[in-house]
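**Student:** Okay, sequence plus prediction incoming.
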Amino acid sequence: MFLELETECMRVYRRKVDSANAERAQLRQSLMAKEAELKALVASIGENTTQFKVDEKHTSLKEQLAAVTPLLEELRAKKEDRIKQISNVQSQIEKIKAQISDHNYQNNDGSVKHLNDDHDLSTRRISDLQMQLRNLQKEKSDRLQKVFIYVDEVHSLCAVLGMDFAKTVKEVHPSLHGTNSENSTNISDSTLEGLAQTILKLKAEKKTRVLKLQEIVEKLHKLWNLMESAEQERRQFTKVAVVLGSNEEEITSPGILSLETIQETQEEVERLTKQKASRMKELVLKKRLELEDVCKNAHMEPDMNTAPEKIIALIDSGLVDPCELLSSIEVQIAKANEESLTRKDIMERVDKWLSACDEETWLEEYNQDDNRYSAGRGAHLNLKRAEKARILVQKIPTMIDNLIAKTFAWEDERNVPFLYDGVRLVAILEEQKLRRAQREQDKRRSRDQKKLQSLLLKEKELIFGSKPSPKKTNSFNRRTSNRHSNGNGAGFMTPVPRRVSAGSATPELLTPRSYSGRYNNYFKENRRLTTAPLNFSAVSKEDSMSSFASISGSEPDSPLYLH
């Protein structure tokens, strides 16, 4: 009985011992597992190991296990927090990378599962990831700023060109218009490249339109000036008129380069061009009259190739562009004005010479007036004028010589003849110089005739002892006076240009044209013009005596007749 009881007790004791051993082994195994997990967590999060070390004084497994459990829970919480931090940073990094690479970002749990198996959850790794995130954020900010700059430039170009801005940027990427959030704006390389290419295309289009509009506006300005358009008509195109003198960068007005604006300007040019065709003939003839006035004032001959009848024929035939014809006449006007300035000094001297010739004509008429010394009204004024005219007439030879010298200097300087209404001025002056010499010879001949006549009368008085009857003397004087006034005698001859012999001057410069009626403008029509050729040889005494003999010999009582 006691033996069975003892056996049963031993069996119970062994069961208890086995159970205790099993529990101890389980506790030890659990403690070892937690210690291993604790070490892994400490290594993973990179914390200080001394802080999480189990106190060795606790010998009981349960006490050791109880001490490890809170440490393990704390490290697990830290691990979860680290995983969340890293996951958040990595999520932002992946999102920015997706925006830069233009890939769709998908937020899934794969990264979190991957982080649970990750053995590096240290603060150093978090710092590295945060540094990477900051760099990506800076790159994103730079790209976003660049996108905004590109979009602003596209907007400005579209405004100037009159193009649809929304349609233009949406062709690059839909997120570039109609979104207010920066996060929704695409900042990928393809978007930046697309915006850059769009800007280049818009700039090229702007340059093309600027050149086209400048060409149209230049034509418009020419037509305005040509047609003398009113200011109100020009004011409608003041906006586009500034394009002509502006650089491409200075043209920023909205819609100034739109297709509608260019079309309107082109239509205005076409309208004025049609009007120009109807008024061009009038404008060309007006410019021709202006040329003739300039040449007339300067006593020059206008170009006969642009004579009015030729201009009308050319315009009607359509062989010549009226604009080119008008430009040609304007060039001729400019040249005529320039040449008139070079002729100014000589022309002033010519005017003084002609004025002196007019005074000489008046003086000749005054001297022939038998009543010039009468006490009539204004006689003293005529007397004073005659005194001044005599002084001025004495200067005419010097004036002619100086004028010839000035004209020769002008011709030598320019190697062209100085023409006065189509005739060389030197030829006119030389002609008048020779005519004045001829007139002086005629005056001397007249004086000799008067002396001879007086001598013959005295001889008659000595022979017959009586004077000739007054009636006969008056008849003789009247015949002589008529002969002087009708011939090339002492009467004044107005300067008349005539052809000069080839030996009198340089052949290539002495080519005067016919001028029989041309000089009536400045040599008055009431002046007597002589057409008889000049005899430049001196008149001999025998010629004088024979001429007087022909006069006196007609009298029956003349001594020469008696002999």
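**Tutor:** The structure has been received and is ready for your questions. Residues are numbered from 1 along each chain as shown.

**Student:** all contacts plus neighbour counts: C-alpha atoms, from now on.
**Tutor:** Fine.

**Student:** Count the neighbours of Glu35 for me.
**Tutor:** 21 (other Cα atoms under 10 Å).

**Student:** here comes the other one, which I'd like you to weigh against the first:
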Amino acid sequence: MTALSPPASSPRTTCGSLLHELQIIWDEIGEGDSERDRMLLQLEQECLDIYRRKVDLTRKYKSELCRTLADSEAEINRLVSALGETAASFPRKKAKGSLKQQIAAMEPLLEELSAKKEGRIREFRETQAMITRICGEIAGNGGFVASGDEQVDESDLTVKRLGELKGRLKELQNEKNLRLQKVNSYISVIHDLSVVMSIDFFKTVGDVHPSLRDNLNAQAKSISNETLARLTGTIDSLKGEKQQRLQKLQGLATTLIELWNLMDIPAEEQKKLSHVTALISSPVDEVSRHGCLSSEVIEQTEVEVERLNVLKVTKMKELVFKKQNELEEIYRSVHMDVDSDTARQILLNIIGSGNVDLSTLLASMDDQITNAKEHALSRKDILDRVEKWKFATEEEKWLDDYEKDENRYSAGRGAHKNLKRAEKARILVGKLPCEFT
């Protein structure tokens, strides 16, 4: 068989040229007509299959484009609805051209709406996160949800709903500010009370909540209901403590002044505790000086009162016996008998028993002295009359003796004095019946 030379290559291969080349090859190999028909039929079937597959693929691609177009339109409508926008906000021209052209025409609007949706979702998440955080602060559970963890209902991203959330956030922020003002006000009151009583301020507020101890505000102050209630309770407790301390110190100050007056304590020494006595008539709300109600001041005052009370006992004993002497002198002045030793022994027994307050004993002795003076005054007139009577009777006796003396008129020494005395004696004796009856 003669070898066939390859056909000259044409610049473009087509189905017709290939079929012509196939006919030449069949002629050269002597292929029969039936075989040729069978092969041609097979080629035709294979071509149909290839075209059919291509058509099916193309039809499927068209369906996908239609679905993409429909999905894009649906997504646009869904986004417009979710964002609460109107059709006028996003005008769309009537779809024209091929499917790809229609899809391409929708892409800018879809991208714009998607970007707006993402921005709106961020706003919702941030707003909801702040609401959750403030609610947690108010509830006192310290709850905080990161903005990325907030669940957002993407079917309703309207400006109206966002405005409602922001309105709720504004209300919560106002409530938070009011609570923070209350907390700061309560802390200020606790600070003032702590300063007056020299109490550890940071420990006191730290016991209410650790966040209140941080004066640098590194940690947000707790504003929960529990914290506010505990702050109120702490203030009430501190005010009660302040009232008790003031009353105690006022009582001590009153005792101090009594002791000072009783024992004539020098003014210079009294100045050491003048800051205590200055509180005697002070209302509790006006007491604000630093440390004036501290435990140290109260203890110092108690020590001083105790010291003065010890001195008071000695001083009071001296005063008691001094008054006893005064009482005895009054009795003696009116010639009343007094058992001095017995009276002093009784006083010693009373003082030694400790059953009688020395101030009460002094007051009782003052009453006795007053009564004794009144009694002495009532006896004085009688005693004076008795003294005059005794003197008059003595003068009367002398006058009798004088008149019996025959030498009474002699010019001896002192005669003129006797004459004057006799003259006075006659006058005094003449008054005896009327003055002493």
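**Tutor:** Cool, the structure landed. Please read these numbers as outputs of a predicted model, since none were measured by experiment.

**Student:** for structure 1, longest helix please?
**Tutor:** Counting by DSSP state H, the longest helix found in structure 1 is helix 2-45.

**Student:** which residue numbers in structure 2 go with the helix or strand following it?
**Tutor:** Of the helices and strands lying after helix 2-45 of structure 1 in sequence (DSSP states H and E), the nearest is helix 61-101. On structure 2, the counterpart of helix 61-101 of structure 1 by TM-score structural alignment is residues 99-139.

**Student:** post-alignment, the matching stretch versus structure 1, mean distance?
**Tutor:** In this overlay with structure 1, the average offset of stretch 99-139 of structure 2 from its partner residues is 0.9 Å by mean Cα distance after the TM-score superposition for structure 1.

**Student:** just how off-centre is the longest helix of structure 1 within its chain?
**Tutor:** 108 Å (Cα atoms, centre = their mean, to the nearest Å).

**Student:** Just want the angle from that helix to helix 61-101.
**Tutor:** Interaxial angle, helix 2-45 of structure 1 versus helix 61-101 (axes from the mean of the first three to the mean of the last three Cα atoms, to 10 degrees): 30 degrees.

**Student:** what sits up against the helix or strand Asn474 of structure 1 falls within?
**Tutor:** Counting by DSSP H and E, the element that carries Asn474 of structure 1 is helix 470-486. With contact meaning Cα atoms under 8 Å, 6 or more residues apart in numbering, helix 470-486 of structure 1 is reached by Gly489, Ala490, Gly491.

**Student:** Now do the same for the second one: helix, strand or coil?
**Tutor:** The three-state label given to Ala490 of structure 1 by DSSP: H, G, I helix; E, B strand; the rest coil is coil.

**Student:** Quick one: map it onto structure 2.
**Tutor:** Under TM-score structural alignment, Ala490 of structure 1 pairs with Arg426 in structure 2.

**Student:** Turn the contacts of helix 470-486 of structure 1 into JSON lines, including neighbour count and distance to Ala405 of structure 1.
**Tutor:** Formatted as JSON lines, the contacts of helix 470-486 of structure 1 follow (neighbours: other Cα atoms under 10 Å; distance: Cα to Cα, whole Å):
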{"residue": "Gly489", "neighbour count": "20", "distance to Ala405 of structure 1": "29"}
{"residue": "Ala490", "neighbour count": "20", "distance to Ala405 of structure 1": "28"}
{"residue": "Gly491", "neighbour count": "18", "distance to Ala405 of structure 1": "28"}
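
**Student:** which residues of structure 1 does stretch 250-263 of structure 2 align to?
**Tutor:** By TM-score structural alignment, stretch 250-263 of structure 2 lines up with residues 214-227 in structure 1.

**Student:** ok, now which ones touch Glu326 of structure 2?
**Tutor:** Ile369.

**Student:** That one: which element?
**Tutor:** Going by DSSP H and E, Glu326 of structure 2 is part of helix 295-333.

**Student:** Distance from the chain centre to that helix, please.
**Tutor:** 46 Å.

**Student:** aligned partner of Gly46 of structure 1 in structure 2?
**Tutor:** Using TM-score structural alignment, the equivalent of Gly46 of structure 1 in structure 2 is Gly84.

**Student:** My error: substitute Ser175 of structure 1 in the last question.
**Tutor:** Ser175 of structure 1 maps onto Ser211 in structure 2, by TM-score structural alignment.

**Student:** Quick check: chain neighbours aside, which residue is closest to its match?
**Tutor:** Residue nearest to Ser211 of structure 2 in three dimensions, not counting chain neighbours: Lys221, with 5.1 Å by Cα to Cα, 6 or more residues apart in numbering.

**Student:** Which residue in structure 1 occupies the aligned position of that neighbour?
**Tutor:** Taking TM-score structural alignment, the alignment pairs Lys221 of structure 2 with Thr185 from structure 1.

**Student:** Its match: what's it in contact with?
**Tutor:** Shown in contact with Thr185 of structure 1 (Cα under 8 Å, 6+ apart): Leu144, Ser175, Leu176, Thr179.

**Student:** Just the closest of the residues you listed to Gln332 of structure 1, please.
**Tutor:** Of all the contacts of Thr185 of structure 1, Gln332 of structure 1 sits closest to Leu176, with 62.0 Å by Cα to Cα.
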